[in-house]
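Participant: From the sequence below, what's the structure:
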Amino acid sequence: MKRKSNSYLASPYVVWSMIFIVIPLFLIVFFGFTKEENGQYIFSLENFQRLMDPIFFKVFARSLWLALVSTILCILIGYPTAYIISKAKVSRQGILILLFILPMWMNFLLRTYAWMAILGKNGFINTILTTLGFNPINILYTNTAVLLGMVYNFLPFMVLPIYTILSKMDKDLINAAKDLGANSYQVFTKVILPLSIPGIASGTTMVFMPAVSTFVISKLLGGGKVMLVGNLIEQQFMTVGDWHFGSAVSIFMMILILLSMAFMNKFGNESGKEGGGLIL
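Facilitator: Here you go, the predicted model:
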């Protein structure tokens, strides 16, 4: 009876998965490995062969590069932020985290549009520069603007997993390292940083995946001048109408993301050792 009850409760999830996960994936695979001739669909690898075109290679390279740089910047900014929050009083940590994730309650599009007002020709930054007597700078519709949008929108996904690891870290390991004569730098590099690597790995995955596949940020802040993989897929489905090539690009991105997840999960698992072995 219990098994029947559990299967009955799980049935809505199975139906939801079939409609919104399995069937869309099947359609993507179907269109990716076929082409239409004389009203019929035939098996073909032509869509994947088109991915070798130098034009599309530049799009993939630009997407990977911006995603990688934004991920590194999120680590450089997010780790100190998470560390500072974890060192604050327990009563204040919740408030600090709340203030940090508060902008996430706003719609993603509105947050991105706000950067257009900040980086625009008559935006906040250029207004300050002209007031101080400097010439305005052109940031909007460049790779820099897209990079800033990525870091701003995805930074919380780096801070939260690192903060979770740091806040739950065993303080006895830190005290033991200090008792053994380790200074603050050694405690951080030999104990705190190695133990927080799983959080960094998790944050890296959570930032890199949406960054490499985003199309809203590059469309708004790039103004159509910065073409990323997400924009290429959207263009094939919504503008060109070539679902076959768009599906092939989507399959390629799914494989790339799955490989990245597998690598980061393996890296995080291998790094998640007990601190006693890391102090030595």
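Participant: Only C-alpha atoms from now on, for both contacts and neighbour counts.
Facilitator: Fine.
Participant: Just to check, Val226 is in contact with Val216?
Facilitator: No - taking C-alpha atoms under 8 Å as the definition, Val226 is not a contact partner of Val216, at 11.2 Å.
Participant: Comparing these two, which shows the higher neighbour count?
Facilitator: Neighbour count, other C-alpha atoms under 10 Å: between Val226 and Val216, Val226 has more, with 21 against 17.
Participant: Check the gap between that one and Pro80 for me.
Facilitator: Val226 is 30 Å from Pro80, where distance means C-alpha to C-alpha, to the nearest Å.
Participant: for Glu37, same thing?
Facilitator: 57 Å.
Participant: which residue ranges form the strands in the protein?
Facilitator: Taking DSSP state E as the criterion, the chain contains strands spanning 34-37, 40-43.
Participant: okay, now Ser91: neighbour count?
Facilitator: Counted with other C-alpha under 10 Å, Ser91 comes out at 8.
Participant: Sorry, slip of the keys, the one I care about is Met261.
Facilitator: 19.
Participant: That one touches Thr204, doesn't it?
Facilitator: No - shown here, Met261 and Thr204 do not form a contact pair, counting by C-alpha under 8 Å, at 9.5 Å.
Participant: Check the gap between the closest residue to Pro156 other than its chain neighbours and Tyr152 for me.
Facilitator: Distances taken as C-alpha to C-alpha, 6 or more residues apart in numbering place Ile101 nearest to Pro156, at 6.5 Å, with adjacent residues excluded. From Ile101 across to Tyr152, the span is 11 Å (C-alpha to C-alpha).
Participant: Find the nearest non-adjacent residue to Ile200, please.
Facilitator: Setting aside the residues directly before and after it, Ile200 is nearest to Ile162 in space (C-alpha to C-alpha, 6+ apart), at 5.9 Å.
Participant: contacting residues for Ala67?
Facilitator: Ala67 makes contact with Phe208, Ala211, Val212 under the criterion C-alpha atoms under 8 Å, 6 or more residues apart in numbering.
Participant: got the contact list for Val212?
Facilitator: Ser63, Leu64, Leu66, Ala67, Leu228, Val229, Gly230.
Participant: how much space is there between the residue nearest to Leu64 when sequence neighbours are not counted and Asp170?
Facilitator: Closest residue in space to Leu64, ignoring its immediate chain neighbours: Val212 at 5.9 Å, by C-alpha to C-alpha, 6+ apart. For Val212, the distance to Asp170 (C-alpha to C-alpha) stands at 35 Å.
Participant: another one to check against the first:
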Amino acid sequence: MKNRLSLLAGPYVVWMALFVVAPIFLVVIYAFSSAGGGFTLDNFAKMSTYWVVFVRSFELALIATFICLLIGYPLAYIMAKEGPGFQRIAMVLIMLPMWMNFLLRTYAWMSILENTGLLNQFFQAVGIIDLGNLINGWLNNLCAGLNDLLGLSLNTARDTNMEYFKMINTSGAVVLGMVYNYLPFMVLPIYSVIMKLDHSLLEAARDLGASTGRVFRKVIFPLSLPGVLSGITMVFVPSVSTFAISRLLGGGNELLLGDLIERQFLGSAYNAQLGSAISLVMMLVVLICMYVMNRFGEGEEQAVML
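Facilitator: As a prediction, this is how the structure comes out:
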């Protein structure tokens, strides 16, 4: 029986070796190699010039992960508390966008957020842009009056002729794209954990006089932390390494790690050694984050059991 299992596992081992282990091995080799093929650490030293990209990537990924958690946890909790019919409908609505190609979803948001897109057309139709121009004009007059009265130097250069709100090619658009595309990865693990909670524990807590809020704080939330940590990991990792979202919704103005790595392997700026070094550092940082989250989750589970 063991021999048969070994034979069946053989193709998977070969697949993993060719398409997972070998690429990582090549990345490590290139990261520590110069253009001439010799050993060097200069590739890592050059990364210091891109520290702004590292900071921006982790900042936007953390913001997107936090927003996904704020939206995803209540949604998963409500789904778990409702009946099977509601759960099936909610699950279909959550998974429905995932059935569409990732790039198509991102292009759809481009058409929604662009200067002549659906949102700006809606804002123009209902008069929100005109209201914004009116408020800007009022603020300009107020600041000018205060400058004359008190001798201040307040900024009065607010645009009073706006034709649209600037939404595309901004950090906010990039975060929105991350939240939209990765929110299901936050909802599903939390929903799965809450659904598997032992309801006798909740009943015991209520029988002992705990209020609904206290039951949630002391029982439900601590027991659901494994799902929360899984969701955080599943959202943060692709967010920090994305490049399609930042390129399409950020317009190249919001350069992230994924874009930076891609540029090193394409075009006239080809530098596979530097791109591999950045990739290796990013992988190590992600692995460290996952390790810390897993250790934190184990500690929380032990505390709950005690």
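Participant: residue in the second structure matching Ala117 of the first structure?
Facilitator: In the second structure, the residue matched to Ala117 of the first structure (TM-score structural alignment) is Ser111.
Participant: Just tell me what Ser271 of the first structure corresponds to in the second structure.
Facilitator: Ser271 of the first structure maps onto Glu300 in the second structure, by TM-score structural alignment.
Participant: residues near its match, how many?
Facilitator: Applying other C-alpha under 10 Å, I find that Glu300 of the second structure has 16 neighbouring residues.
Participant: Isn't it up against Ser224?
Facilitator: No - at 10.0 Å, Glu300 of the second structure does not count as touching Ser224 under the criterion of C-alpha under 8 Å.
Participant: just to revisit the earlier point, map the residue nearest to Ile200 of the first structure onto the second structure.
Facilitator: So, by TM-score structural alignment, Ile162 of the first structure is matched to Ile190.
Participant: Contact partners for that match?
Facilitator: Gly72, Tyr73, Ala76, Tyr77, Ser224, Pro226, Gly227, Val228, Gly231.
Participant: The first one matches what in the first structure?
Facilitator: This points to Gly72 of the second structure. Per TM-score structural alignment, Gly72 of the second structure is aligned with Gly78.
Participant: burial count for the closest residue to that match other than its chain neighbours?
Facilitator: Using C-alpha to C-alpha, 6+ apart and skipping residues adjacent in sequence, the residue nearest Gly78 of the first structure is Val159, 4.9 Å away. The number of residues packed around Val159 of the first structure, counting by other C-alpha under 10 Å, is 26.
Participant: do the one 4 residues further on as well
Facilitator: Neighbour count for Tyr163 of the first structure, taken as other C-alpha under 10 Å: 26.
Participant: which residues touch the spatially closest residue to it that is not a sequence neighbour?
Facilitator: Leaving aside its chain neighbours, Tyr163 of the first structure sits nearest to Ala82 (4.7 Å; criterion: C-alpha to C-alpha, 6+ apart). Counting by C-alpha under 8 Å, 6+ apart, Ala82 of the first structure touches Val159, Leu160, Ile162, Tyr163, Leu166.
Participant: Can you tell me how far Ala82 of the first structure is from Leu76 of the first structure?
Facilitator: Ala82 of the first structure is 11 Å from Leu76 of the first structure, by C-alpha to C-alpha.
Participant: what does Ile85 of the first structure give?
Facilitator: 15 Å.
Participant: Same drill for these two, tell me which one is more crowded.
Facilitator: When Ile85 of the first structure and Leu76 are compared for neighbours, Ile85 comes out ahead with 21 against 12, by other C-alpha under 10 Å.
Participant: one step back: of the contacts of Val212 of the first structure - the most surrounded one?
Facilitator: Neighbour max across the contacts of Val212 of the first structure (other C-alpha under 10 Å) = Leu228, 28 neighbours.
Participant: what residue of the second structure matches up with it?
Facilitator: By TM-score structural alignment, Leu228 of the first structure lines up with Leu256.
Participant: who touches its match in this structure?
Facilitator: Counting by C-alpha under 8 Å, 6+ apart, Leu256 of the second structure has contacts Val53, Phe54, Arg56, Ser57, Val240, Ser241, Thr242, Phe243, Ser246.
Participant: Can you find the partner of the first one in the first structure?
Facilitator: Taking TM-score structural alignment as the alignment basis, one finds that Val53 of the second structure is matched in the first structure by Val59.
Participant: Leaving aside the residues adjacent along the chain, what's closest to that match?
Facilitator: That would be Leu228: by C-alpha to C-alpha, 6+ apart, it lies 5.4 Å from Val59 of the first structure.
Participant: ok, now how distant is that neighbour from Met253 of the first structure?
Facilitator: For Leu228 of the first structure relative to Met253 of the first structure (C-alpha to C-alpha), the value is 12 Å.
Participant: what's the overlap in contacts for the two?
Facilitator: Ser213.
Participant: mind listing what's buried in the biggest helix by length in the second structure?
Facilitator: In the second structure, taking DSSP state H as the definition, the longest helix is helix 272-305. Of the residues in helix 272-305 of the second structure, 272-280, 282, 286, 290, 293-294, 297, 300-301 count as buried by neighbour count, 16 or more other C-alpha atoms under 10 Å.
Participant: what sits against the match of Gly72 of the second structure?
Facilitator: Counting by C-alpha under 8 Å, 6+ apart, the residues that Gly78 of the first structure touches are Leu155, Pro156, Met158, Val159.
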